[in-house]
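In: Structure of the sequence below:
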Amino acid sequence: MKNQTRAADQETPTPATAGKQLPPHADLNLLRTFLAVHRTGSFTAAAPRLGLSQPTVTAQIRTLEQQMGRALFTRLPRGVDPTPYAHELAGQIAAPLDALAGLEDTAAAAGPVHLAGPSELLCVRVLPALAPLISEGVQLRVAQGLPEPLIEEMRGGRHDLVIATRHPRGRTWKSVPLADEEYVLVAAPTWAAPTGGHSQADDLCAALREVPMVTYAEDLPIIRRYWRTIFGKQHTARAAVTVPNLYAVLSAVNAGAGYSVLPRSLCQNDLDTGRLILLYDPEEAPLNTLFLLQRPGAETNPDVLRVRERLREAARTW
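Out: Coordinates of the predicted model:
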């Protein structure tokens, strides 16, 4: 009877070894390192959180993988992607380790929310939407830039939330579609005569060859996409004016420098007042989906969640 009892006890897994998740005598330091990498999606980003060097983090993860006899992360060109086993392990150990480290007490303490995105969108849409939260005590630290650099900075822990036109690889990244941005072909009314009266797209394209083009980049990313999507052809003209950003494009086009393709949100007021005109009004304008990205682990700051939900709510009207 005693032997039967011992056998039954051995077959009942304890929480620490359920499903053989943890090796015997698992090192808490290794598990803490594992959890930090899982939450940040990067050895590099986890290192300063742990007060360790990046090579030390890499070595500790390698040791834990050897102890467990399986890979925990898939190495990517930038960052890492947890395996399904790693997701299971993180779910098992997160709460006990957080409690052990006393994070339950500090998680309720709000700090500044580090938010980044395209400068034009931040000024026209984002900051006005978040203004009510400022009076409620939310602190913002806002940065602007292009998607690739901002995403790379987020991997390093610099930003909590990033608005970008794509979402990065890896299942650890939380991303939700925020809004679809419509792009329009516009010019000042002074160009109405040279470009007007063309019902056919080919005629309009031919007429625009005689009109100066304003852009923010020599490779014409927005204009080339518009031409490919709407007119079904490559745009081969060279820019007459290249400026640093879309605000400068809007200013130059408003002044009569030529035509361009702009986000409707940026130029809607000028269209409403007649300072700009639509040169073409397709049945379906090209759209660019904006994604709201959240850094793994940023949810420990409750104000990050408040900013995220406020942006999602406001974006319904964008």
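In: From here on, just use CA atoms for contacts and neighbour counts.
Out: Noted.
In: how deep is the residue lying closest to Ala107 once chain neighbours are set aside tucked in, by neighbour count?
Out: Nearest in space to Ala107, with sequence neighbours left out and distances taken as CA to CA, 6 or more residues apart in numbering, is Thr300 at 5.1 Å. Counted with other CA atoms under 10 Å, the neighbours of Thr300 add up to 17.
In: Equivalent analysis for Ala86, please.
Out: What Ala86 shows, counting by other CA under 10 Å, is a neighbour count of 19.
In: ditto for Glu218
Out: 12.
In: State the helix or strand in which it lies.
Out: Using DSSP states H and E, Glu218 maps to neither a helix nor a strand.
In: quick one more, to check against the first:
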Amino acid sequence: MPSVRVSGPNRRASHTSRAPQGAVCKEESGPLNPALLRTFVEVYRTGSFGKAAHRLHISQPAVTQQIRMLEERVGVPLFVRHATGSRPTPAAESLARDAEGAVDALDFVLQRYFGTDGPARPLRLGAPSDLISDRILPALADMLRDSVQLHTTLALSDALLSQLAAGELDIVIARVRPRLKGITALPLYDEECSLVASPETARDLAPILTAGEAPHVLSAYPLVAFAESVPLIDHYWWSVFHAPRSTAPDVVVPDHRAVLSAVRASVGITVVPTYLCADDFARGTLVPLLKPEIPPITTTYLATREGDVSRPQVSAAHNKLIACGRTWS
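Out: A predicted model of the protein is given here:
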């Protein structure tokens, strides 16, 4: 959700003096300051007073004061603070369900007319590098020709989703299922993945590589991977061999094309989306080591923050990607 800087109440809350019994304080009888709900939603989404303060560009004591004022207004505790953050109470869960949409809508109006979130604001999109170049840029070509500004971030899916939740990105295409609070995700498309090697490596493996011995045989060859965490490779191992991967990656390169370059040079073996290997298979520069009867399939997701799809640029890009995703495999 875009960040809007808001000022705290002019009146300082006092914890040493209280209004006489039966008196109604001004804050409780007048209209609710929207800043209190804005702060509440940020604490709820981030799970931390400190993180909320950072996103709102105010001090942590100011966040604490505003939450305390809101708790006095509603008459119940909203958060239980602990060593690693803040846990919402059942009352906070109920309030968040009703308040998030209203706060998002107010943010959108303020940013559209007074902030940097209007039509001229760049669309901020994150995805793995191969998807940006091969699929996303062609899908959004019409928008880019219409002078829409696009800023892209290339990173691992978990890092991109964290940036999305923090309001630093508008759309993320992720190869893992998003599970963060406040994030909405739709399946974008399913893609096959293949275990590949250079022809030279494949010839060495061919005489001894059988389905039953495959995990043991393959563990002797260097594994080239996109990251230390390798969900694609793990998914292949479980789907085809019904066993966990037994070795850690030997070579880590955070770009699938660089991974393929290393494998072409007979550095080792890897698992990548099959569409990236189509030209290599045709030229014979890479070969699939196995051809499972049912190829492993992974799902790629299109993720946004709740409420952001109502923004015109995000909505247009979201719709184009969904339409193009139906043609991808």
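In: what helix or strand does Ala257 of structure 1 sit in?
Out: Assessed by DSSP H and E, Ala257 of structure 1 sits outside every helix and strand.
In: What residue in structure 2 is paired with it?
Out: Aligned by TM-score structural alignment, Ala257 of structure 1 pairs with Val267 of structure 2.
In: where's the closest residue to its match other than its chain neighbours relative to Ser315 of structure 2, distance?
Out: Leaving aside its sequence neighbours, Val267 of structure 2 sits nearest to Pro222 (CA to CA, 6+ apart; 6.9 Å). To Ser315 of structure 2, Pro222 of structure 2 is 43 Å away according to CA to CA, to the nearest Å.
In: more neighbours, those two?
Out: Pro222 (18 against 15).
In: wait, what's in contact with the residue nearest to Val267 of structure 2?
Out: 249-251, 267-269 (CA atoms under 8 Å, 6 or more residues apart in numbering).
In: Quick check: the aligned residue for Ser94 of structure 2 in structure 1?
Out: Using TM-score structural alignment, Ser94 of structure 2 lines up with Pro84 in structure 1.
In: meant to ask about Met69 of structure 2
Out: Mapped onto structure 1 by TM-score structural alignment, Met69 of structure 2 lines up with Thr63.
In: hang on, that match is in a helix, isn't it?
Out: Yes. Under DSSP: H, G, I helix; E, B strand; the rest coil, Thr63 of structure 1 falls within a helix.
In: tell me the contacts of it?
Out: Contacts of Thr63 of structure 1 by CA under 8 Å, 6+ apart are Leu30.
In: ok, now how distant is it from Glu148 of structure 1?
Out: From Thr63 of structure 1 to Glu148 of structure 1 the distance is 32 Å (CA to CA).
In: Then Val57 of structure 1?
Out: 25 Å.
In: buried residues in stretch 189-203 of structure 1?
Out: Of all the residues in stretch 189-203 of structure 1, those buried under the rule 16 or more other CA atoms under 10 Å are 190-191, 195.
In: mean deviation of the longest strand seen in structure 1 from structure 2?
Out: Counting residues, the longest strand found in structure 1 (DSSP state E) is strand 174-187. Once fitted to structure 2, strand 174-187 of structure 1 is off its aligned match by 1.7 Å on average (mean CA distance after the TM-score superposition for structure 1).
In: Can you list the helices and strands that that strand packs against?
Out: helix 246-254, strand 259-263, helix 264-273, strand 277-280, strand 287-294, helix 302-315 (3 or more CA pairs under 8 Å, 6 or more residues apart in numbering; DSSP states H and E).
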